[in-house]
Structure formats: C-alpha cells, structure tokens
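>>> just the structure for this:
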Amino acid sequence: MSIPPHAPTIDTSDLILRGYREDDFEAMASFGASERARFVGGPQDQWSSWRAFLAGIGHWTLRGYGMWMVEHRETGQVAGRVGMIFNDGWHEPELGWHIYDGFEGKGYAYQACLAARSYSARHFGLDAVISYISPENIRSVALADRLDARFECEGELLGKPCHIYRHPREVNP
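This next block holds a predicted model:
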C-alpha cells in the first residue's frame, strides 16, 4: 500500500519518485542512524526516525506536497528522499534531499532534484525555492551549484548556522 495515495509519481530515466510505503522505513531509519544524517538532524534513534517517517507522510496530507521516496528503477531499492519541505520555523518552502548509502556520487540526487523542482513549480506553484545547507556539507553545496542554485545569504535553521541557496525559476511568469 502506498501512503499517501495522492502523492504523485514522477519517473526519470533511473529513478521513480513516489509516495511512502511502510517497507521504506528500514532504509530511512538506517540513514537516520548513520553519521551521514548529521546535516539533517541525525544521527537519530529508531523512534525519532519513525516520527520523521510519519512526519513525511503528514507533510503531504497537510501541505499537499512533500518529499518523495526515491526508488532506484533497476534494483527497486530505496535510494533516498527528495522534495519540498515547509516545516514550522522555515522561512519558505525548501527543496531538500537525502541520498542513502550506496547511491551517492552517481548523479541520482541531481536527477531527482531536477524532477522534483520542475514538478513542484508546475503543479504546486513552488518556484524559485530555497535550500538550507550547512556550509560544512560540501556535497550538498556542490549539488546546489550543479542545480544552478545561488548563495543568497547566511541564515539559521533549528539553532544552527546555514547558508540559504536560491534555485532558479522553473516557470516563466
């Protein structure tokens, strides 16, 4: 069963961006417990990962958009999460990404972000969005640059310093 049923599916050449399934939780919890999650509030215990998993589902229900689960087309494995986040305390909607162990460095984050950004601009009216990035997260800074996002200013998110990057407009006004 795919939860929530109204999350759209986006196909790319290598990936399927789709709604959450209960069996996605193991991959998300593994990422959340790893040192790789340090830039997104981790590492975290199983219970915190479960709450984050449910929050991802709830975000779609409350906002009508959210982060997609990223499935690798060839293997069927969960490769990460990518999409739009607008949590309490955020200044505006953010394009966020989490790519799981074994899937980084292959261009999947770039491919998924382009698809999510374009879809969100066209269907949700979320255009020229931001990304909050820790200045220490070199890989995410490089991805933002590759996505043609530009450093806009220094900021703070959840009590930690960050850089705010602005993504280019997808839809012409």
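
>>> make it CA atoms for all contacts and neighbour counts henceforth
OK.

>>> now do the SS call for Ser120.
Classification of Ser120 using DSSP: H, G, I helix; E, B strand; the rest coil returns helix.

>>> with Gly58 instead?
helix.

>>> can you map out the helices along this structure?
For the chain, the helices defined by DSSP state H cover 25-33, 46-63, 108-124, 138-146.

>>> looking at the ones you listed, which is closest to Pro5?
Distance to Pro5, taken as C-alpha to C-alpha, is lowest for helix 46-63 among these, at 9.9 Å.

>>> for comparison, sequence B:
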Amino acid sequence: MTVDIPVIETDRLILRAPRIEDLDAMCGFYAEPRSRFVGGPIERGDVWRALLRSAGHWQIRGYGVWHITLRDSGAMIGHAGVLHHVEWPEPELGYAIFGAQEGKGLAHEATEAARAAAARHFGLTRLISLIDPANDRSRALALRLGAHFERDEIVKGHPCQVWRHPEIRGDAA
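Got it, this is the predicted structure:
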C-alpha cells in the first residue's frame, strides 16, 4: 500500500513526508524536557518507533503529520499535521517545533499550512488540538490560529484541554 503524501511549501518551510534521515533531529527534540508535551523525553529506540508511527499513520488513515524542514537548509525542525489515534475523540491538529527554532513564527506558518492542506487534500475541515494545560506555547499558537477553548478532557489518562479550530472549507483552503 502506498500513500501519496503531498508536499506543502510556504515562504520559509517545506512540509514533507517523514524520512529515516529525520531520526537524529527527532532524537535531539525528544531528549529535551519540553518534549513532555508530546510524549517525551524518550530514548532513541522509542524515537524510532515514533517515526514509524508517524509514517504508519499516513498509511492507515491516509493523512498524518508532515515533517517540517527549513527551505534554505533542508534541516528538519518539527512536525505539523493531523493525528487521529484510536484514543483521540476526533482528528487533532498537532504541532511541535524544535527548541532552537521557537519564537520565529515558524510553528504558526507550518501549522496554518498543514491545517489548510488537511482541508484541501483530505476534507478535514473541523479540527481540534489537544493541549496539556501547562503548555502555554501551544495554547498561544492555538489562539493565534483562531482556536477557542471548548472543554477539558482526559485522553490516555492525562488531563488536556480541547481547543476547536475555525472550520475551513476544503475548496477555500
């Protein structure tokens, strides 16, 4: 089974399919304490399995998260896209930017492009973000993207906030 993962380009970024070459950059991120908001910190073997899950999500669901790379260098700096794990209440717009790239507007640029592409390519027009109550940066980005707090929820035994993004028409994205 093969899935055609669209490449999304912005002024500064390229969002593309996960690749094995991304493993070292992902290991760097998942070694940081701030990765706790997305399942870390974890060891190299678990990062490998996270990379496989990312690629497999595209295969099983037909959509997933793009790996974000800098247009000028090709360096992988994070991920953005849509996840729908079996424990999730509905498809989630997820995102993470690696520490050295924070504060440059790259997370907003990538996530906005991923949200539009999810609507255009996959018909995913009404998304949520599941945000740890302590993740101020993620909440700030959700607000910047126009999301609003909807409710508190427990997902996989962890408290989180459900933030609802504005609906995007697939043909307008």
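
>>> CSV for the helices of the first structure, including mean neighbour count and distance to Arg166 of the first structure?
Converted to CSV, the helices of the first structure look like this (neighbours: other C-alpha atoms under 10 Å; distance: least, C-alpha to C-alpha, whole Å):
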stretch, mean neighbour count, distance to Arg166 of the first structure
helix 25-33, 19, 26
helix 46-63, 16, 21
helix 108-124, 19, 12
helix 138-146, 16, 9
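
>>> quick one: which of those is nearest Ser131 of the first structure?
Once those are compared by C-alpha to C-alpha, helix 138-146 is nearest, at 8.0 Å.

>>> what range in the second structure does the closest one sit on?
Per TM-score structural alignment, the counterpart of helix 138-146 of the first structure in the second structure is residues 136-144.

>>> next one: stretch 51-63 of the first structure
Counting by TM-score structural alignment, stretch 51-63 of the first structure corresponds to 49-61 in the second structure.

>>> mean shift of the match of helix 138-146 of the first structure relative to the first structure?
Following superposition, stretch 136-144 of the second structure is found to deviate from the first structure by 0.4 Å on average (mean C-alpha distance after the TM-score superposition for the first structure).

>>> coming back round to it: can I get the helices of the first structure in a markdown table with distance to Pro5 of the first structure?
Below are the helices of the first structure laid out as a markdown table (distance: least, C-alpha to C-alpha, whole Å):
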| stretch | distance to Pro5 of the first structure |
| --- | --- |
| helix 25-33 | 17 |
| helix 46-63 | 10 |
| helix 108-124 | 17 |
| helix 138-146 | 30 |
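
>>> quick one, which of the ones you listed is nearest to Thr9 of the first structure?
That would be helix 108-124 among those, by C-alpha to C-alpha, at 10.1 Å.

>>> mean shift of that closest one relative to the second structure?
Mean deviation for helix 108-124 of the first structure: 0.7 Å (mean C-alpha distance after the TM-score superposition for the first structure).

>>> against which helices or strands is that helix packed?
strand 15-18, strand 78-85, strand 94-99, helix 138-146 (3 or more C-alpha pairs under 8 Å, 6 or more residues apart in numbering; DSSP states H and E).
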